[in-house]
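no sequence for this one, just the structure:
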């Protein structure tokens, strides 16, 4: 699942962000969601796949295991360095999603997971996706809607304030609900949207909730005292096996028109 509410905003955070992304990759349902993206892309032997915002390169390696000629790009040089160390048999490059260093029609499949919410101009990224895809190529976009993070808490109004304050720190907190429109606007057909929901109840996920509160304090949306009381409620729930965090994740797919 694409669950990153406590991750640092932006993608240029080196080891700290890589650790968060590694944890996300191990979250319940994450492996199945990645596998679903490969199925939607039609990955098979010889498929030329570009993974945009590749992070540590896990998806590139998994797609390569299915026979794809897979490569990844990320704007964070530390991410690309880590991906190269972990997966030396695949190609990785530092690049922006809005300025990919490849020719027109160079790829059969385009994948962007946990990427578009970080971009001030997701439309430019979709234009690049269409440009680098061959006619008939497939694109898959995956991400959470940052305004739609569901937690069980004593104070519902304060919870909404905290969730929305964290969302407002993201460049495009609601871009996932626009995935279908973005694909249609950029000449993709056969557009479809799926949703899956990560439900986290284990106490080890408590830092995701408390991280939301810390972000809300930094943004000035809540006081330190309010955040402390809210976090204490979450900690008590976790200790009593009553922690509940659910995050809907949207996956949109489409085919580049000829």
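Looks like it arrived, so ask away. Every value quoted in this text rests on a predicted model; they were computed, and no experiment measured them.

for the rest of this, base every contact and every neighbour count on C-alpha atoms.
Will do.

count of neighbours near residue 35?
16 (other Cα atoms under 10 Å).

is it in a helix, a strand, or coil?
Put simply, residue 35 is helix when judged by DSSP: H, G, I helix; E, B strand; the rest coil.

equivalent analysis for residue 225, please.
Of the three states, residue 225 takes helix under three-state DSSP.

list the contacts of it.
With contacts defined as Cα atoms under 8 Å, 6 or more residues apart in numbering, residue 225 has no neighbours.

which residues in the stretch 101-250 of the chain form strands?
Remark: strands assigned in the stretch 101-250 of the chain by DSSP state E, counting those that start in this stretch are 107-113, 133-144, 150-151, 188-200, 245-256.

residue 27: which of the ones you listed is closest?
Residue 27 lies closest to strand 188-200 among the strands of the stretch 101-250 of the chain, at 8.2 Å (Cα to Cα).

gap between stretch 77-86 and the chain center?
Chain-centre distance of stretch 77-86: 18 Å, with Cα atoms, centre = their mean, to the nearest Å.

here's the one I want to compare it with:
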């Protein structure tokens, strides 16, 4: 969990990532559930905007961290497909970098529809694991490492399905946009270690970071829709 938290914190601290989060908060209304809340940053930021924000994560250790970082906020340990919420009890549903780890992400979207009130807004955010762009002196090896990391995920390409998932579960006014996050400093190295592991490839990326020559770009897909009556 500590390695994952390090990667998430490094990403969340990027100004581009902060701007992207702010974009996803628009239109979520007064009561919002953030599914896969991790360390709780979005919950804290939504609460600061005046919403009743509820964080849900399957990992008890993450929920413990979130509760420590954002005292007074509401967090629950629960599965994305079985939220501890009544039908139609929230005006906004948000999930960020979560659906790719689910074997059946369509069940999570069905659950989003259940807990949303009619007219409520769902926002799905995430990366397509095949589309990581990493500058390297060995592009063939880099491509194979990226694809191998993607293939280790239950649903590495689910982000390109976000629009269809929302449409298939009765959402209307569905939109999709792509926002690319660019990393050029050493804060990206924990994420690259998760892709390449120890060895010559990762050592070369460390050297690039030291020489200010690191380049990583990750397109994030943001899909949203309205829960129809």
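Perfect, I can see it now. What you see is a predicted model, and the numbers here were worked out from it, not measured in a lab.

TM-score for this pair?
Once the chains are laid over each other, their TM-score by TM-score structural alignment, normalised by the length of structure 2 reads 0.95; 229 aligned residues with a Cα RMSD of 1.4 Å.

matching residues in structure 2 for stretch 167-183 of structure 1?
Residues 150-166 of structure 2 are the counterpart of stretch 167-183 of structure 1, counting by TM-score structural alignment.

which residue is the nearest non-sequential neighbour of residue 80 of structure 2?
Ranked by Cα to Cα, 6 or more residues apart in numbering and with sequence neighbours excluded, the top spatial neighbour of residue 80 of structure 2 is residue 108, at 5.5 Å.

hang on, isn't residue 87 of structure 2 packed against residue 115?
Yes: counting by Cα atoms under 8 Å, residue 87 of structure 2 does reach residue 115; the two are 4.5 Å apart.

counting neighbours, go ahead and name the busier of these two.
Remark: of residue 87 of structure 2 and residue 115, residue 115 carries more neighbours, 23 against 14, as counted by other Cα under 10 Å.

quick one: what's aligned to the more buried one in structure 1?
Match for residue 115 of structure 2 (TM-score structural alignment): residue 132.

that match reaches residue 101, doesn't it?
No: applying Cα under 8 Å, one finds residue 132 of structure 1 not in contact with residue 101, separated by 9.2 Å.

follow-up on the earlier one: dump the strands of the stretch 101-250 of structure 1 to TSV, plus distance to residue 157 of structure 1 and mean neighbour count.
Shown next, in TSV, are those (distance: least, Cα to Cα, whole Å; neighbours: other Cα atoms under 10 Å):
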stretch	distance to residue 157 of structure 1	mean neighbour count
strand 107-113	31	24
strand 133-144	22	24
strand 150-151	12	17
strand 188-200	21	16
strand 245-256	16	22
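
before we move on, back to that, show me which residues of the match of stretch 167-183 of structure 1 are buried.
By neighbour count on 16 or more other Cα atoms under 10 Å, the buried set for stretch 150-166 of structure 2 is 150, 155-160, 162-163, 165-166.

which residues are contacting that stretch?
Identification of contacts with stretch 150-166 of structure 2 by Cα under 8 Å, 6+ apart yields 99-103, 105-106, 109, 124-130, 172, 174-176, 221, 223-225.

nearest to residue 162 of structure 1, out of the strands of the stretch 101-250 of structure 1?
That would be, of the strands of the stretch 101-250 of structure 1 and by Cα to Cα, strand 150-151, which comes in at 10.6 Å.

how much does the closest one stray from structure 2?
Here the mean offset of strand 150-151 of structure 1 against structure 2 after fitting is 0.7 Å, by mean Cα distance after the TM-score superposition for structure 1.

so where is that strand in structure 2?
Under TM-score structural alignment, strand 150-151 of structure 1 corresponds to residues 133-134 of structure 2.

and the contacts of that stretch?
Contacts of stretch 133-134 of structure 2 (Cα under 8 Å, 6+ apart): 142, 215-218.

again, but for stretch 114-125 of structure 1
Stretch 114-125 of structure 1 is contacted from outside by 2, 9-11, 52-53, 97-99, 142-144, 170-176, 182, using Cα under 8 Å, 6+ apart.

list the buried residues in it.
For stretch 114-125 of structure 1, by 16+ other Cα under 10 Å, it's 114-119, 122-123, 125.

between these, which is nearest residue 78 of structure 1?
When the buried residues of stretch 114-125 of structure 1 are ranked by distance to residue 78 of structure 1 (Cα to Cα), residue 115 comes first, at 16.1 Å.

and stretch 100-115 of structure 1, end to end?
One end of stretch 100-115 of structure 1 to the other measures 14 Å (Cα to Cα, to the nearest Å).

what stretch of structure 2 does it fall on?
The aligned range for stretch 100-115 of structure 1 in structure 2 is 83-98, by TM-score structural alignment.

what about the residue in structure 1 sticking out farthest from the centre, distance to residue 216 of structure 1?
Using Cα atoms, centre = their mean, the residue of structure 1 lying farthest from its centre is residue 225. It sits 31.0 Å away. From residue 225 of structure 1 across to residue 216 of structure 1, the span is 12 Å (Cα to Cα).

then residue 20 of structure 1?
The spacing between residue 20 of structure 1 and residue 216 of structure 1, counted by Cα to Cα, is 19 Å.

compare neighbour counts for the two and give me the winner.
For residue 20 of structure 1 versus residue 216, the count of surrounding residues by other Cα under 10 Å is larger for residue 216: 25 against 15.

next up, the contacts around the more buried one.
161-163, 165-166, 222, 227.

I'd like those written out as CSV, with distance to residue 200 of structure 1 and neighbour count added.
As requested, those are exported to CSV (distance: Cα to Cα, whole Å; neighbours: other Cα atoms under 10 Å):
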residue, distance to residue 200 of structure 1, neighbour count
161, 21, 15
162, 18, 27
163, 16, 22
165, 21, 23
166, 19, 25
222, 24, 18
227, 21, 23
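
what is the nearest of those to residue 110 of structure 1?
The nearest member of the contacts of residue 216 of structure 1 to residue 110 of structure 1, counting by Cα to Cα, is residue 166 at 28.6 Å.

with that, I have no additional questions.
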